[in-house]
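[1] predicted coordinates and the sequence they were generated for:
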Amino acid sequence: MLQQSIQVLSGVGEKRAKDLADLGIETIEQLLSYYPFRYDDIQERQLSEIQDQEKVTIKGVVVSPAVVSRFGYKKSRLQFRMMQNHDVFSVSFFNQPYLKDKVEVSEDIAVYGKWDAKKKSLLGMKILGSNSEGDFAPIYHVSKAVRQATLITLIRQAFDAYGAEIEENLPLSLIEKYRLLSRKEAMYAMHFPTDRKQHHQAKRRVVFEEFFLFQMRIQGLKKAEKAEVNGLAVLYDVDRLKEFTRSLPFELTHAQKRVTNEICHDLRSPKHMQRLLQGDVGSGKTVVAAIALYATVTAGFQGALMVPTEILAQQHMESLNQLFDPTKVCVALLTGSTKTKERREILEALANGEIDIIVGTHALIQEGVDFANLGLVITDEQHRFGVNQRRVLREKGLQPDVLFMTATPIPRTLAITAYGEMDVSIIDEMPAGRIPVETRWIQPPQLNQVLEWTYKELNAGHQMYVICPLIEESEMLDVQNAVSIYEELKEFFAPKFEVSLLHGKMKNSEKDEIMEAFKNNESQVLVSTTVIEVGVNVPNATMMLIIDADRFGLAQLHQLRGRVGRGAEASYCVLVANPKNDTGKERMKIMTETTNGFVVSEKDLELRGPGEVFGFRQSGLPEFSAGDLVADAHILEVARDEAQNVWQMEQWQILPEYAALATYLDQESENQFFD
């Protein structure tokens, strides 16, 4: 019954149904679960206890008719008097003459506004009426076509007609364990709470349910992946792998050894590998990837390493060739720039098994690229893949094992939601001897002093990145900014040092040329509008200057900072910023206090929220209607653990206690989370 169209409700014709559909409301259930995003507290306050200029809701009786006086062009003031107990005060509303119809002498009303103690008057913002059962008025996201009052009327009507049809979808054991309200009670109290306590209990239940159902789907997907019969068992040569690891020019860190063991265990298993490898900038993910690829080759399989850009592909190719130098592993590079004849030869060698490892951009998984025996696909920095995109990637070829790598530390709560169907390995330790990048925050007037200091650093043979302000509204303005900064610096450092410019409007081939010249120290200062590619490795670059740093998010700043400090020399990141608000100042402060990417990403999540940090559309990260990934992180973790417990039970779907849950999940199997 709850899946019926909202058109069964009185007052909902085709036009209103379309307007409601624009809000995502098409069925009775969607209407009942369209929760308020906040509540106005309309608890009665005594005039004697209200502070001057406090925003407050005052209930009282209207004791004078509402009068509208007009002045200026389309300006008006609505005035009337109210009485609370025996205290009379005036109420004014500006430019809302239509409220006159809501004010009737001798009627009780509640007005929300700002109290002026000296004038004993209330500057009204809204008349709350009696939308709430108790001391709370629900406030919904609405549109011009659908008003608050309309929505509340329809929700009441739906509860009256169909409230009895709301069925429980959580097992009784969980409801009792966490002392949760029933689904029906919670849904009603989300719309019409009588007090704070009831609202808290209702929200607690609704958030848990939302997170738990999402995690049930994610954990189900994870279990299905593990159970696939056509997964590969990569039975690598243990002795050869140990010999290769011993031949490396450095000792692996404990963290690298731990994650390598986790990955190798997955490779040997006949179950399909789906693993995310997280590691901060410079923590040594490439070496771990090389070990996994070598293991795959010793088992007679081929490996593929996909990266977002050609310059990164080239760089990974060079790194792997160095690491595999003592072995007979054949590594090839395939990018958009590969010449036609060479491309044909590579594709032929790949198809007949002569090439062991192929490095390239995501073009590797397109049609026409055939492998003799693909066993492992590693993707680097593809942290914006959604659940469905990852599924498509897995289905290429003969179900190869898949390892995703990212140098973008992902906060725990986002990892649980965005990558819940994956196993996660974390390199949480930096190689010995790496000097942390020193970060300083300066105001714009100090820039000239800093440039004098950078001149001395360049004299010592080092190089510098200069990142220009990010102007989201206009890429052209970005370019103009960069060009003017480039011209100034070119003049400042001439004739001794070469300054080059990189921006988004250039062709890829131009960008590659400029980056290559910088890598070869043919230019000493690189001015760029775009974020320097993650993973670009120029050990000689020891300085990073970020202009208007407060325009960037914390995670972006941390990624930029990771472009320096890649050699043995001390490195510096200078943030030039004059933040206008406390959040901006806090971001600068955090950057100067920690170089730990995981700490930075957690702070970024707290300050900006998941939508800003991750980008919902690109990441496949769901938008929850009631749950907040930051404020309700502890509930998310509990929900994940409980979902895992359920999936560990054999055939839980046929157990009587879980019948309602299984039915509900079946009905919702095409859920929006997996779009």
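    Noted; the coordinates are in hand. Please read all numbers here as calculations on a predicted model, not as lab measurements.

[2] going forward, measure contacts between C-alpha atoms and count neighbours the same way
    OK.

[3] who touches Pro610 in this structure?
    If you count contacts by C-alpha atoms under 8 Å, 6 or more residues apart in numbering, Pro610 has them with Leu414, Phe616, Leu629, Val630.

[4] just the buried members of the residues you listed?
    Buried members of the contacts of Pro610, counted by 16 or more other C-alpha atoms under 10 Å: Leu414, Phe616, Leu629, Val630.

[5] the last one and Leu605 touch, don't they?
    Yep, that's Val630 we're talking about. Yes: using C-alpha atoms under 8 Å, Val630 is in contact with Leu605, at 7.1 Å.

[6] picking that back up, which pair of the contacts of Pro610 spans the longest distance?
    Greatest spatial distance among these (C-alpha to C-alpha): Phe616 and Val630, at 14.8 Å.

[7] please report how far the most far-flung residue of the chain relative to its centre lies from Thr592.
    No residue in the chain sits farther from the centre than His86, which is 53.7 Å out by C-alpha atoms, centre = their mean. Noted for His86: a distance of 58 Å to Thr592, by C-alpha to C-alpha, to the nearest Å.

[8] what do you get for Tyr419?
    Tyr419 is 30 Å from Thr592, by C-alpha to C-alpha.

[9] neighbour-wise, which of these two wins?
    Taking neighbours as other C-alpha atoms under 10 Å, Tyr419 and Thr592 compare with Tyr419 leading, 25 against 16.

[10] quick one: buried residues of the helix of greatest length in the chain?
    The residue-count maximum for a helix in the chain (DSSP state H) belongs to helix 196-226. Judged by neighbour count (16+ other C-alpha under 10 Å), helix 196-226 contains these buried residues: 198-199, 201-222, 225-226.

[11] so how far is that helix from its chain's centroid?
    Distance, stretch centre to chain centre, for helix 196-226: 19 Å (C-alpha atoms, centre = their mean, to the nearest Å).

[12] one more to weigh against that first structure:
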Amino acid sequence: MPASKLTLSSEVKYVKGVGPARAELLASRGIQTVEDLLYYTPFRYEDRTRISRVLDLLPGQTATVLAKVLTCGLTKTRGGTYIYDLAAVDASDSAVGSPPAAQRPETGAPSDGGPSAGVPARQDPSRANSGLRSEFGLSALRGGGRSRHSKGMIRCKWFNAVYLEKAKVFRPGQTVFFYGKVDRDPYGTGNFQIIQPQFEIVQESEPGPESEVKPSAEASLQIGRMVPIYQSVGTLGSRVLRRLVWGALASLGRQIPECLPESVRVKNKLMDRASALGQTHFPDQEQRLEDLCQFRTPAQVRLIFEEFFNVGAGLALKRRKAKSVPGVQFGVTENVRQAIKKILPFHPTAAQKRALKEIVDDMRSPHPMNRLLQGDVGSGKTIVAVQAAIVAIEGGCQVALMAPTEILAMQHYFYIKQLLRPLSYQVDVLTSARKASEKAKLKQRIAAGVVNLVVGTHALIEGDVEFARLGLVVVDEQHRFGVLQRYKLIRKGPAPHVLVMTATPIPRTLALTVYGDLDYSVIDELPPNRTPIETRLLGEQDRTRAFEFIRAKVRSGEQAYVVYPLVEESDKLELRAAERMYEQLTHNVFPEFRVGLLHGRLPSEEKERVMQQFKAGELHILVSTTVVEVGVDVPNATVMLIEHAERFGLAPLHQLRGRIGRGRGKSTCLLLAGEPRTEVADERLYTLTQTTDGFRIAEVDLKLRGPGDFFGTRQAGIPAFRIANLLRDQQILEWAKREAFEFVERPASREELEDFAQSLRKVWRQRY
């Protein structure tokens, strides 16, 4: 494909220097088009603008040196290591030209002198020489100056760089810029050396006495500028990636279309897209290194804003569409009030009352509710959801509650059925574990409207599940479902109200992106009967003491969990596993107690039997994997021992701990951690010993894991940002989201909104 015909949507293989082989490497990192390449931005920058003389160098300094190659070649050590060794002399001892001018391909709008100015045209090399003249003096250009001696020498070494010899990259007489960390030559010559330096060859042979170096258009990508540093893509390092990006920008020129609405860009004084891309990859020399590395230059801010704006506008459009759909309008009658009074097991907290009011206000409106109900472990979200269910049932509709696991679904079923018993509602449960004949009958009852509230797993979204009149959908632990699964359930009713619940506290930044189209309710206080949980960090040497602590608690009439990360032993990991430890605890450690085993591989009937035995007090100790992470509610269980706690994430540890402390007795969580441990593991464990606040824990977890890994799965709906960072760019996120919602609600013109919405749909299909 001719370079002149290159567009953002062109396959990346058509960029100069890419080709099929490199295109495959780039595709492995998600770089398939020219646009993908241009949005593969540097993760940091290095200031290589200052050219240092060899005589001025200091050990430990990172510097750029202009030098002429004297000797070079490959040697092999006795140990078999190949070393490419190059000796050079300061360029002030030879006829040289200027440091390469920091250039960019010509992109963007013509410069107006402001922060949004386009990329300047390529500089005349002769003008760019002035920097070297002023720093080294005119003799540096004319060949005059210092005679050669050892203190003007510098050595450069590359380990196992056989390719430098094979390709004959260096030859005596070349003038080269070298960049790297300077150290003294260890052999006592008094010379300096640079190990594994970056380099840029600016002159191939000995010039005449009056000649100057004339760098090419692509020169100085590595030296003499603020140099972008990229994450390597396979064997493609920063050096190659710079040239590929340069080539793409040079081919596109000013043909990079704007993607932000013009009214938004002008209002917020944002740089145009082409200039922003050019200056992000090849920034002006006046940009401060600190601003570049913190992603706070005008160019970088523009691109970060763009990504957040696209997400915010997409969510705003989804929200606007949802609000335009007519839904079931419920009223709060006297029957509703009396029904709620009958079933409330305790006086609700102020936070529960506030959340319920927000939910009921939504259900009274003529449009479907789309609300996120967030609360910490044990904060009482389910009782709030049940009250919302009563509003729907008394209004003549059915309710569906979808949970991610059978254990959680069964826990919800038993709890809700017991809670609603005084109201004579028909409550049932649909999971894949039920017999086919039972499921068929239940589906008939659901379709006939006989069942008022059905709890279930993914089985609820099967094609043959039909509702007579579905009015409320409750999705628990939403982050464990894909977005499509939620919508499959919603489509089973005529625009039902939707309540999404999560016990995994979500930091504000993630809530703005993942659930930005939902209204937001938070239960930020625990019921008064909940007692604080003490968390202790123990080592392997404390194992016997931990078992004795459990023995004492069980003898006093309490129950305990012992949690393991694996079901069975692993050949690869030296970890204790639930099955083997169940045998050991039953026969050797706690022979006087009744011990049960629970893990995800057990048949559904067996899992349910074990849970009911533990809940009824027939089992004293439950050995388990993380299947008890959510939904298991046994108030008499006051102790939890988590083996290999260093192997668990912060959120799962907090969820596991939330299984205790549900009664009035004091509860203790013992974290038994092995060695060696990483610093991140230590910080996770220390955080748990310091707080039981799930929202604070979530912020630490986000910091430790990063946004992309917070929920552990892309299906959770977290956008894959290319330059924006939810931790670093919180203020830009809130700014962009505010502008996006305002633009959708009050656009400068209908045409601008429609044009933008059309292009945004393509972006969402491709990226989110």
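    Looks like it came in fine. The model shown is predicted, which means the values in this text are computed figures rather than measured ones.

[13] of the contacts of Pro610 of structure 1, which stay in contact in structure 2?
    Comparing the contacts of Pro610 of structure 1 with structure 2 on both residues aligned by TM-score structural alignment, their matches' C-alpha atoms under 8 Å, the contacts found in both are Leu414, Leu629, Val630.

[14] tell me the residue in structure 2 aligned with the second one.
    If I follow you right, that is Leu629 of structure 1. In structure 2, Leu629 of structure 1 lines up with Leu726, judged by TM-score structural alignment.

[15] and for the first one?
    Using TM-score structural alignment, the partner of Leu414 of structure 1 in structure 2 is Leu510.

[16] how big's the offset between the one helix or strand that match maps to and structure 1?
    Leu510 of structure 2 belongs to helix 508-514 when elements are defined using DSSP states H and E. With the two structures superposed, helix 508-514 of structure 2 lies on average 1.5 Å from its match in structure 1, counting by mean C-alpha distance after the TM-score superposition for structure 1.

[17] so what touches that helix?
    Val311, Gly312, Pro707, Ala716, Gly717, Ile718, Pro719, Leu726, Leu727, Gln730, Leu733.

[18] cool, and stretch 6-19 of structure 1?
    Stretch 6-19 of structure 1 is contacted from outside by Ile25, Glu26, Thr27, Ile28, Leu31, Ala145, Val146, Leu154, Gln157, Ala158, using C-alpha under 8 Å, 6+ apart.

[19] go through it and flag the buried ones.
    Using 16+ other C-alpha under 10 Å as the test for burial, stretch 6-19 of structure 1 gives Ile6, Gln7, Leu9, Val12, Ala17, Lys18, Asp19.

[20] in helices only, show me those.
    Counting by DSSP H, the part of these found in helices is Ala17, Lys18, Asp19.

[21] would you mind measuring from the second one to Thr27 of structure 1?
    Distance of Lys18 of structure 1 to Thr27 of structure 1, given as C-alpha to C-alpha: 12 Å.

[22] which one in structure 2 is aligned with Ile546 of structure 1?
    Counting by TM-score structural alignment, the partner of Ile546 of structure 1 is Ile642.

[23] mind checking the SS state of its match?
    Per DSSP: H, G, I helix; E, B strand; the rest coil, the local secondary structure of Ile642 of structure 2 is strand.

[24] and it, how close does it get to Ala578 of structure 2?
    For Ile642 of structure 2, the distance to Ala578 of structure 2 - C-alpha to C-alpha - is 11 Å.

[25] quick check: neighbours shared by those two?
    Val563, Tyr564.

[26] so the residue nearest to Val628 of structure 2 when sequence neighbours are not counted is in which element?
    With sequence-adjacent residues excluded and distances taken as C-alpha to C-alpha, 6 or more residues apart in numbering, Val628 of structure 2 is closest to Leu656, at 6.8 Å. In the assignment (DSSP H and E), Leu656 of structure 2 maps to helix 650-657.

[27] tell me the average deviation of that helix from structure 1 after fitting.
    Per aligned residue, helix 650-657 of structure 2 averages 0.7 Å (mean C-alpha distance after the TM-score superposition for structure 1).

[28] which helices and strands does that helix pack with?
    In terms of contacts (3 or more C-alpha pairs under 8 Å, 6 or more residues apart in numbering; DSSP states H and E), helix 650-657 of structure 2 is packed against helix 679-690, helix 694-705.

[29] minimum distance to Glu608 of structure 2: which of these has it?
    Of those, nearest to Glu608 of structure 2 by C-alpha to C-alpha is helix 694-705, at 28.3 Å.

[30] following that closest one, which helix or strand comes up?
    Next element after helix 694-705 of structure 2 (DSSP H and E): helix 730-745.

[31] if we can go back for a sec, tell me the angle the longest helix of structure 1 makes with helix 633-647.
    Helix 196-226 of structure 1 runs at 50 degrees relative to helix 633-647, counting by axes from the mean of the first three to the mean of the last three C-alpha atoms, to 10 degrees.

[32] and helix 196-226 of structure 1, what does it pack against?
    helix 183-191, helix 633-647.

[33] which of those is buried the deepest?
    Of all these, helix 183-191 has the most neighbours on average by mean count of other C-alpha atoms under 10 Å, namely a mean of 21.
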